[in-house]
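Turn this into a structure:
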Amino acid sequence: MKVSELISRPPISVEIDDSIKEASKIMSKENVGSVVVTDEGKIAGIVTERDIIRAIADETDLNMPVSVIMSKNLVTINGDQDVSEAAALMMQKGIRHLIVVDSNGSLLGVVSIRDVLKALGKLVLDLTVW
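The predicted structure follows:
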């Protein structure tokens, strides 16, 4: 199964100068665990629930821009790659979200560890129930 098959919705994104508070509101409203941060249409980073929790714990002003807390060292995967490769990459890097891009590097979406585990679980079940 390809990673792109796990993408169930368009990516949710915020602009680099949007506030942490605004990003957290969008994440809550859209029921997602991360948002892609863009700068003039280009991928600049990602903000996850953990980043928001860390900001609150550190008493960061939530009116500060998301650029203050976003992860800039992005880990991406091509949508044509296999789900097992996504799982291996997440384990290797110790991350829970992967930015999925096409062969041109354009954003397709985000997959979470939950998405990957569901897909792998389904594949295992499909193999054992024949």
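
Please count neighbours and contacts with C-alpha atoms only from this point.
Noted.

List the buried residues of the biggest helix by length in the chain.
The single longest helix within the chain, with elements called by DSSP state H, is helix 113-128. Judged by neighbour count (16 or more other C-alpha atoms under 10 Å), helix 113-128 contains these buried residues: 113, 115-116, 119-120.

run this one through as well so I can compare:
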Amino acid sequence: MYATVKDVMTTKVMSVRGDAPFKDVAEALITHTVSALPVVDDEGHVIGIVSEEDLLHKEGFKERYYREDYHPPLRVRLLHRLGQKGGDGRVKARGDTAADLMTAPAITVQQHASVVSAIRLMIEHGVKRLPVVDADGSLQGIVSRHDLLKVFVRGDADIAREVEENILGHSLWAAPNTATATVAHGVVTLSGHMHRREDAQLAVRITQRVNGVVDVIDNLEWDVDDVPARTRHRR
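Alright, predicted model coming up:
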């Protein structure tokens, strides 16, 4: 019913070992056209993230590995300047390996976590990608903001069919049940009649978890009001 990180993540992900030299890290970032790489130990466990921002603490990085007229994004330049004022920036400026340069611990997400939880992690920590790990912390892939948006790129007709067949048409609802769904731009409108108010509320909650659903408009009516007053959230 709902997408997990495993459904949308990229499984072919470049990583570096903690003992990887500065030059190898820089060349990996450029060769693979990425701005950050997971750092792993000998067993493949994620121990940190090394980014272009981390490498910029090294004077001459951009001149050596990019053109001399290369200008990092404003956010990168500001973070670089702020970092140089603190101990962490000075330590990274002296670093020669991925372990010296990386940001640790890495913000990771497990492969069976929901897409929603991954989005929340990104927002909370201000990151654009998350290494995906298994229960042991071993690298399984990487998920980006772009990957997470894939769940919303789904046709309205496909969403409507799933809601109608797999949710509203399910035998668990008490009769009579005349509920229907229409979808426009990912917004589902539930209309019609269900026997119990609790059933109607549950149908709304389940529909909200369907892949591609942006929002749910609840226009359902009911015959029996079986929801305790203290838990009611609509008329």
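
on that earlier part again, mind giving me the packing neighbours of the longest helix of the first structure?
Using 3 or more C-alpha pairs under 8 Å, 6 or more residues apart in numbering; DSSP states H and E as the contact definition, the elements that helix 113-128 of the first structure packs against are helix 83-93.

could you list every residue that touches Glu52 of the second structure?
By C-alpha atoms under 8 Å, 6 or more residues apart in numbering, Glu52 of the second structure lies in contact with 26, 29, 35-36.

Filter these down to the buried ones.
Buried among those (16+ other C-alpha under 10 Å): 26, 29, 36.

so how far is Val50 of the second structure from the counterpart of Gly105 of the first structure in the second structure?
With TM-score structural alignment defining the correspondence, Gly105 of the first structure maps onto Gly137 in the second structure. Using C-alpha to C-alpha, to the nearest Å, one gets 17 Å for the distance from Gly137 of the second structure to Val50 of the second structure.

What segments of the first structure are helices?
Counting by DSSP H, one finds helices in the first structure at the ranges 20-30, 49-57, 83-93, 113-128.

residue in the second structure matching Ser71 of the first structure?
Residue pairing (TM-score structural alignment): Ser71 of the first structure is matched to Thr103 of the second structure.

Can you give me the neighbour number for its match?
Thr103 of the second structure sits with 20 neighbouring residues when counted by other C-alpha atoms under 10 Å.

Contacts only, for it.
For Thr103 of the second structure, the contacting residues are 48-50, 54, by C-alpha under 8 Å, 6+ apart.

what's the span of stretch 106-117 of the second structure, first residue to last?
First residue to last in stretch 106-117 of the second structure (C-alpha to C-alpha) measures 16 Å.
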